[in-house]
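Enquirer: Everything below, folded, please.
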Amino acid sequence: MKFWRPGITAKLFLAILTTCIMLLFATHWAVRISFEHDFMNYIKRGNELRLQMLTDTLADQYTQHGDWQFLRHNDRVIFQILRSFDRENEHDENRPGPRPGGPERDMGPGPDDEAGPPDRPDMPPHGWRTRFWVVDQNNKVLVGPRSPVPADGARRAITVNNAPVGWVIASPVEKLTRNTDINFDRQQRRTSWVIVGLATLLAALATFPLARGLLAPVKRLVDGTHKLASGDFSTRVKPGSQDELGRLARDFNQLASTLEKNQQMRRDFMADISHELRTPLAVLRGELEAIQDGVRQFTPESVTSLQAEVGTLTKLVDDLHQLSMSDEGALAYQKTSVDVVTLVEIAAGAFRERFASRNLTLSLDVPESATVFGDPDRLMQLFNNLLENSLRYTDSGGQTRVQLMTRDKTLILRFSDSTPGVTDEQLQRLFERFYRTEGSRNRASGGSGLGLAICLNIVEAHGGAIHAAHSPFGGVSITVELPLEREKTRDV
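Expert: Sure thing, here's the model as predicted:
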């Protein structure tokens, strides 16, 4: 049996709607409690006022008659007094809302009570919501129902010449008893529930589009993530806002762009590797087939040619291994205080014969010493790669100049060669893997295209920077910046 599993939109809708319903019910009960409390207080105050009026009137009647004989077992007098109160307040008849009174009351002897006279007039319609008794100074009941006088009832003394001659006692008001009040309370209760129902419906109608609107950016991100996971790195999402979801969408686009770029670089990398391996392997195969078919004799010269191609393959594999290790940070760096001037002079001395064989001039412009905190073997590899790059890509009769200087506690090492130069676009790609500036990928004129990429990793491992620019001699100028030893913390 499958159960319904709501999505995030349904969950948010239900969460907001549930919160609204809880607030509505809490507000409803708070209003109901407040209304009932205030309504009961209103009734109590009305009863107290009428008791006071009745007490004062009975005191006047007692003064006129001199005793209670006029009232004893004579409910008609009480009824006439109460009706006189109503005639004095006839202007309240047309007021809206609940009026203090009605055709029914729950006080005194009712129409069916045995205590009252059978021909008495209708009970007073207004105001009275409790039973009341009139007793004399001896606490004998003069007027009132046959039920016992409540001990906790409200007492009002009937005073004549500052002496109590009787009391008016009313039963305590604990709940609504008159039909008019009960009907009014029920009407208010029904109205309150109708308002709660309509407010709930309105909340549902407003919450659904609100939930959809709030989650629209999330849905776009979900759809984009599904496409990204399926390999579509060209997908992008519209930020749409400047809040956290907008920033998340922009970060998602940046991630997709980076993955797309990395995918393209991986494809190019695999294509470049296959191309670089295919050339020497094709040469080796051709040489071996020629020897096998007898077209070419197996001589020391042919062996030397085969060894040259094997050396090319070995150099390519070594460069790939060095590059992969430097990318992963797996190259062993044993750093110490290194005089860069000494390393540069050693590297230049090793390349002078090769530069001279191609009619190239190699010149140095270096100070007496410049110390950095680094790995001398990796720095020597860096300088050898840069000199090898200049040797391969400088026309015969040109020059390469190596300058070393310090500026702002930074060692600046610049390798500048002569023509041919490169374009601005090519300058931006010199440190890409397998990138060479010649038009064809003939290995006779260029190396594996990994030398400068390895140089970049070595420089970054030493906390420095490397960049390329146009040389004043018409070629390329590669600048290496390394922090001097006193600025580099030895925590490696």
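Enquirer: Please count neighbours and contacts with C-alpha atoms only from this point.
Expert: OK.
Enquirer: For stretch 322-341, which outside residues touch it?
Expert: Outside of stretch 322-341, the residues within contact range by CA atoms under 8 Å, 6 or more residues apart in numbering are 366-376, 378, 404, 450, 453-454, 457-458, 485, 492.
Enquirer: Mind giving me the PyMOL command for buried ones among those residues?
Expert: Restricted to buried positions by 16 or more other CA atoms under 10 Å, the PyMOL selection for those reads:
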select buried, resi 366+370+371+372+373+374+375+376+378+404+450+453+454+457+458+485
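Enquirer: Out of the contacts of stretch 322-341, list just those in strands.
Expert: Members of these lying in strands (criterion: DSSP state E): 371-374, 404.
Enquirer: The helix or strand that Ile158 is a member of: how far from the chain's middle?
Expert: In this structure, Ile158 is located in strand 154-160 according to DSSP states H and E. Relative to its parent chain, strand 154-160 has a centroid offset of 71 Å by CA atoms, centre = their mean, to the nearest Å.
Enquirer: what do you get for stretch 327-335?
Expert: A distance of 39 Å separates the centroid of the chain from that of stretch 327-335, by CA atoms, centre = their mean.
Enquirer: just checking, Ile182 is part of a helix?
Expert: Yes. Under DSSP: H, G, I helix; E, B strand; the rest coil, Ile182 falls within a helix.
Enquirer: Show the contacting residues for it.
Expert: By CA under 8 Å, 6+ apart, the contact list for Ile182 reads Leu176.
Enquirer: Now do it against Lys175, distance only.
Expert: Computed as CA to CA, to the nearest Å, the Ile182 to Lys175 distance reads 9 Å.
Enquirer: for Arg250, same thing?
Expert: 65 Å.
Enquirer: in the stretch 151-300 of the chain, which spans are strands?
Expert: Using DSSP state E, counting those that start in this stretch, the strands of the stretch 151-300 of the chain run over 154-160, 163-170.
Enquirer: Next one: Ala469 from Ser477, what distance?
Expert: With CA to CA as the criterion, Ala469 and Ser477 are 5 Å apart.
Enquirer: For those two, indicate the residue with more neighbours.
Expert: Ser477 (24 against 17; other CA atoms under 10 Å).
Enquirer: for the more buried one, what are its contacts?
Expert: 414-417, 468-471.
Enquirer: and Gln187, how many residues sit next to it?
Expert: So Gln187, with other CA under 10 Å, has 11 neighbours.
Enquirer: Gln263 too?
Expert: Residue neighbour count, defined by other CA under 10 Å, stands at 14 for Gln263.
Enquirer: Here is the second sequence; please produce its structure so I can put it next to the first one:
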Amino acid sequence: MPIDVDGRVVGHLKLTPLPRLHGEEDVAFVRHQAWVAAGAGGVALVLALLASVALGARVLRPLRQVTNGARRLAAGDFTARVAAGGGEIGALAHDFNRLALALEQASQARRQWIADISHELRTPLAILRGEIHALEDGIRPYTPAAVASLRVETERLGALIDDLYQLALADVGALAYRIEPLDLGELLREAAAGHAALLRERGLDLQLQLPDEAMPIEGDAQRLSQLWDNLLANAARYSDAGGRVRVQAQRQRASWLIHVDDTPPGVAQADLPRLFERLFRGDASRSRSSGGAGLGLAICKSIVTAHAGSIVAAPSPLGGLRISVCLPRSEDSP
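Expert: A predicted model of the protein is given here:
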């Protein structure tokens, strides 16, 4: 075959068959090399199979653990955990353990929630049942005072059920909010005026420190009024006579910060992060028989969250509890 470059033959390519092996030594050498190559290939194949089996077992072992753990979770065993190593499978195991922990905590919270609700509902019902039996048996005379006592217990039971209903609506996102321009300062003044008589009756002094300017926000007037009512009622309920309740508001760069402070008794530092949990009440000094069911602050948190704000609890400079609410500020006056 000629090799042509620019029309000029510069060489030729010739293909010749391999020479045949005629000598016995040459034939033996070729056979030996073929057996050596076949043996090396067989050994390499066996080693590759053993390595693949070992690697597969190492990879599949954590996957089997995750699979077994998932089956235990599906069966209701939320204590299931798997050993976590490195790599992507280790990351999967870490995520599985976090999921299992979250499910375990949710299950415990659900059981505690049911037990707490049962307890809260049982108490007023037991009181009502006892008073009604006393009236029926003639142990207690049927007087206006007896009827008033029954009415108080029914109102307390009704308030508890209403609070539970509001929290249930908030959980499913069905709690209606009518957002409109508002003056936050006006809402705070109205709430303070509405609780002034109750605070005086309990021997508490109310201090209201608000900016002279308007405090525009976007929010639901009814829900925000409920927020301040709950916070002021909580401060009035858990402050000793002779103390005071102070409401302060200050302007920040993009929000309004409101502090509701009260005087002793305070709340233990360890209980502060749990104050917004449902049905949680701190130490006995702030969980008297005259106290609520522990749903007020949970409702407050739900309202503040719906307004894209934040609410935290901290020790008050007055010696009691400080509830700080931060709400986004609006530039448009209502």
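Enquirer: Quick check: TM-score for this pair?
Expert: For this chain pair, the superposition-based TM-score is 0.88 by TM-score structural alignment, normalised by the length of structure 2; 316 aligned residues with a CA RMSD of 2.2 Å.
Enquirer: before we move on, what SS does Gly11 of structure 2 have?
Expert: Here Gly11 of structure 2 is recorded as strand under three-state DSSP.
Enquirer: close enough to count as contact, it and Val5?
Expert: No. Distance between Gly11 of structure 2 and Val5: 9.3 Å, which falls outside the contact criterion (CA atoms under 8 Å).
Enquirer: Which strands or helices does the strand holding Ile158 of structure 1 pack on?
Expert: Judged by 3 or more CA pairs under 8 Å, 6 or more residues apart in numbering; DSSP states H and E, strand 154-160 of structure 1 is in contact with helix 8-65, strand 163-170.
Enquirer: do that again at 10 Å, thanks
Expert: helix 8-65, strand 132-136, strand 163-170 (3 or more CA pairs under 10 Å, 6 or more residues apart in numbering; DSSP states H and E).
Enquirer: how far off strand 163-170 does it point, in degrees?
Expert: Taking axes from the mean of the first three to the mean of the last three CA atoms, to 10 degrees, one finds strand 154-160 of structure 1 and strand 163-170 inclined to each other by 150 degrees.
Enquirer: Return the set of buried residues in strand 154-160 of structure 1.
Expert: Within strand 154-160 of structure 1, the residues that count as buried by 16+ other CA under 10 Å are 154-159.
Enquirer: now the strands of the stretch 151-300 of structure 1 in JSON lines, with distance to Leu210 of structure 1?
Expert: JSON lines is the format used below for the strands of the stretch 151-300 of structure 1 (distance: least, CA to CA, whole Å):
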{"stretch": "strand 154-160", "distance to Leu210 of structure 1": "57"}
{"stretch": "strand 163-170", "distance to Leu210 of structure 1": "57"}
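Enquirer: aligned partner of Thr123 of structure 2 in structure 1?
Expert: When structure 1 is aligned by TM-score structural alignment, the residue opposite Thr123 of structure 2 is Thr279.
Enquirer: burial count for its match?
Expert: By the criterion of other CA under 10 Å, Thr279 of structure 1 has 17 neighbours.
Enquirer: Surely it touches Leu316?
Expert: No. Under the criterion of CA atoms under 10 Å, Thr279 of structure 1 is not in contact with Leu316, lying 11.5 Å apart.
Enquirer: thinking again about what came up before, pick the one among the ones in strands among the contacts of stretch 322-341 of structure 1 closest to Gln264 of structure 1.
Expert: Nearest to Gln264 of structure 1 among these, counting by CA to CA, is Gly374 at 34.0 Å.
Enquirer: The closest one -> structure 2?
Expert: Under the alignment (TM-score structural alignment), Gly374 of structure 1 maps onto Gly219 of structure 2.
Enquirer: Only the buried residues of stretch 233-247 of structure 2, if you could.
Expert: Of the residues in stretch 233-247 of structure 2, those buried (16+ other CA under 10 Å) are 233-241, 243-247.
Enquirer: what does stretch 177-184 of structure 2 give?
Expert: Quick answer for stretch 177-184 of structure 2 (16+ other CA under 10 Å): 181-184.
Enquirer: In strands, which of the residues you listed appear?
Expert: 181-183.
Enquirer: related to what we said a few turns ago, make a markdown table out of the buried residues of stretch 177-184 of structure 2 and add distance to Leu101 of structure 2.
Expert: Formatted as a markdown table, those follow (distance: CA to CA, whole Å):
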| residue | distance to Leu101 of structure 2 |
| --- | --- |
| Pro181 | 42 |
| Leu182 | 42 |
| Asp183 | 44 |
| Leu184 | 41 |
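Enquirer: With respect to Phe233 of structure 1, which of the ones in strands among the contacts of stretch 322-341 of structure 1 is nearest?
Expert: Distance to Phe233 of structure 1 across those (CA to CA) is lowest for Gly374, with 39.5 Å.
Enquirer: so what's the closest one up against?
Expert: Counting by CA atoms under 10 Å, 6 or more residues apart in numbering, Gly374 of structure 1 makes contact with 333-340, 459, 461-463, 482-485, 488, 490, 492.
Enquirer: swap in His462 of structure 1?
Expert: Counting by CA under 10 Å, 6+ apart, His462 of structure 1 has contacts 333, 335, 372-375, 378-379, 481-483, 488.
Enquirer: mind redoing it with 8 Å?
Expert: If you count contacts by CA under 8 Å, 6+ apart, His462 of structure 1 has them with 374, 482.
Enquirer: To which residue of structure 2 is it aligned?
Expert: In structure 2, the residue paired with His462 of structure 1 according to TM-score structural alignment is His307.
Enquirer: thought Val247 of structure 2 was touching Leu257?
Expert: No. Between Val247 of structure 2 and Leu257 there is no contact under CA under 8 Å: 10.6 Å.
Enquirer: How much space separates Val310 of structure 1 from Leu277 of structure 1?
Expert: Distance, Val310 of structure 1 to Leu277 of structure 1, by CA to CA: 11 Å.
Enquirer: Oh, that last question was meant for Ser34 of structure 1, not what I typed.
Expert: 89 Å.
Enquirer: Of these two, which one has the most company?
Expert: Just comparing Ser34 of structure 1 and Leu277: by other CA under 10 Å the higher neighbour count belongs to Leu277, 15 against 11.
Enquirer: residues near the nearest residue to Arg81 of structure 2 once chain neighbours are set aside, how many?
Expert: Excluding its sequence neighbours, the residue lying closest to Arg81 of structure 2 (CA to CA, 6 or more residues apart in numbering) is Asn97, at 5.6 Å. Asn97 of structure 2: 21 surrounding residues under other CA under 10 Å.
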